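S.K.: Following is a predicted model, sequence given first.
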Amino acid sequence: MKQFLLQIFTWWNGQTMGTRFFTWRNGKRVGEDEAGNVYYEGGTTSFGLPRRWVIYKGYADASKIPAGWHGWMHYRTDVAPPKDNYKPADWQLPHRENLTGTSAAYRPPGSIAVAGERPRVTGDYDAWTPGN
């Protein structure tokens, strides 16, 4: 019952009833990424392109889409990563969602959120001060 009510009243938590119905009627499952997000294609947009969408696992956050799927979602390639055998380059780090606003967000030394002082300026850069 809880899942049913969540699908009716929350758009940010998985899929809504409308999305579930549209996916059932028009969607062809294309693949799934390592985070559990499922990608679909079906129908056409007003520009004549195939309609593509993702059903997120958990909360809907666009930063959860990895690079290979991002290219497919934005029509940079017509071949989805599972069919393309997409493999990240050696220099690419594993995909992480945007951590801004969480306890795992980057906080440089000297920021308000971290104790300590900012490093002193060195080299040929002189910080601006009022009155100079």
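M.R.: Sure thing, it's come through. Numbers count the residues shown, from 1 in each chain.
S.K.: Could you use CA atoms for every contact and neighbour count after this?
M.R.: Fine.
S.K.: For the chain, which segments are assigned as helices?
M.R.: Remark: helices assigned in the chain by DSSP state H are 2-9, 17-26, 67-73, 81-84.
S.K.: Dump the ones you listed to TSV, plus mean neighbour count and distance to residue 94.
M.R.: As requested, the helices of the chain are exported to TSV (neighbours: other C-alpha atoms under 10 Å; distance: least, C-alpha to C-alpha, whole Å):
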stretch	mean neighbour count	distance to residue 94
helix 2-9	12	31
helix 17-26	14	29
helix 67-73	18	10
helix 81-84	14	15
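S.K.: Which stretch among these approaches residue 32 most closely?
M.R.: Closest of these to residue 32 is helix 81-84, at 8.2 Å (criterion: C-alpha to C-alpha).
S.K.: another structure for you, compare them:
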Amino acid sequence: MKQLLLQVFTWWNGQTMGTRFFTWRNGKRVGEDEMGNVYYEGGTTSFGLPRRWVIYKGYADASKIPTGWHGWMHYRTDVPPSKEDYKAREWQKPHRENQTGTALAYRPPGSLAVVGERPRVTGDYDAWTPGN
């Protein structure tokens, strides 16, 4: 029962019943990325373009969409990455979703969030004292 209610009322964690019905009725599966997100196309927008959407695996976060699929979703290309021979260059890193708020988030040196002892202040700093 809980799973049914979650599908009816939550949009941020998978698809709702409305999205499931719309996808079943209008969608044609175009492909799936390495993160498990599934991409669909079907119908037309008010501008006459093919309607495109993604069903996220897990939590809905746009940063989960890799660059090739992002270009396809935003009509930068008509050929989805699943239908072309795309080879990543050796200098390209694998796509990762936004890590903000997690233990894997980037923390620059000197950040208050960095674990450990901060280095002592050097001689280029004079502490302010009241009355001086």
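M.R.: Ah, there it is. If you're wondering where the values come from, they're calculated on a predicted model, not measured in any experiment.
S.K.: With distance to residue 98 of structure 1 as new columns, can the helices of structure 1 be given to me in TSV?
M.R.: Conversion of the helices of structure 1 to TSV gives the following (distance: least, C-alpha to C-alpha, whole Å):
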stretch	distance to residue 98 of structure 1
helix 2-9	24
helix 17-26	24
helix 67-73	13
helix 81-84	21
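S.K.: residues in contact with the aligned partner of residue 14 of structure 1 in structure 2?
M.R.: Per TM-score structural alignment, the equivalent position to residue 14 of structure 1 in structure 2 is residue 14. Neighbouring residues of residue 14 of structure 2 by C-alpha atoms under 8 Å, 6 or more residues apart in numbering: 7, 55-60.
S.K.: Can you tell me how far the nearest residue to residue 38 of structure 2 once chain neighbours are set aside is from residue 53 of structure 2?
M.R.: Excluding its sequence neighbours, the residue lying closest to residue 38 of structure 2 (C-alpha to C-alpha, 6 or more residues apart in numbering) is residue 32, at 4.5 Å. For residue 32 of structure 2, the distance to residue 53 of structure 2 (C-alpha to C-alpha, to the nearest Å) stands at 12 Å.
S.K.: Same check on residue 42 of structure 2?
M.R.: Using C-alpha to C-alpha, one obtains 9 Å as the distance from residue 42 of structure 2 to residue 53 of structure 2.
S.K.: picking up where we left off before, I figured the residue nearest to residue 38 of structure 2 hits residue 39, correct?
M.R.: Yes - the criterion here is C-alpha atoms under 8 Å, and residue 32 of structure 2 meets it with residue 39 at 6.0 Å.
S.K.: Mind checking which of those two has more residues around it?
M.R.: Remark: of residue 32 of structure 2 and residue 39, residue 39 carries more neighbours, 22 against 18, as counted by other C-alpha atoms under 10 Å.
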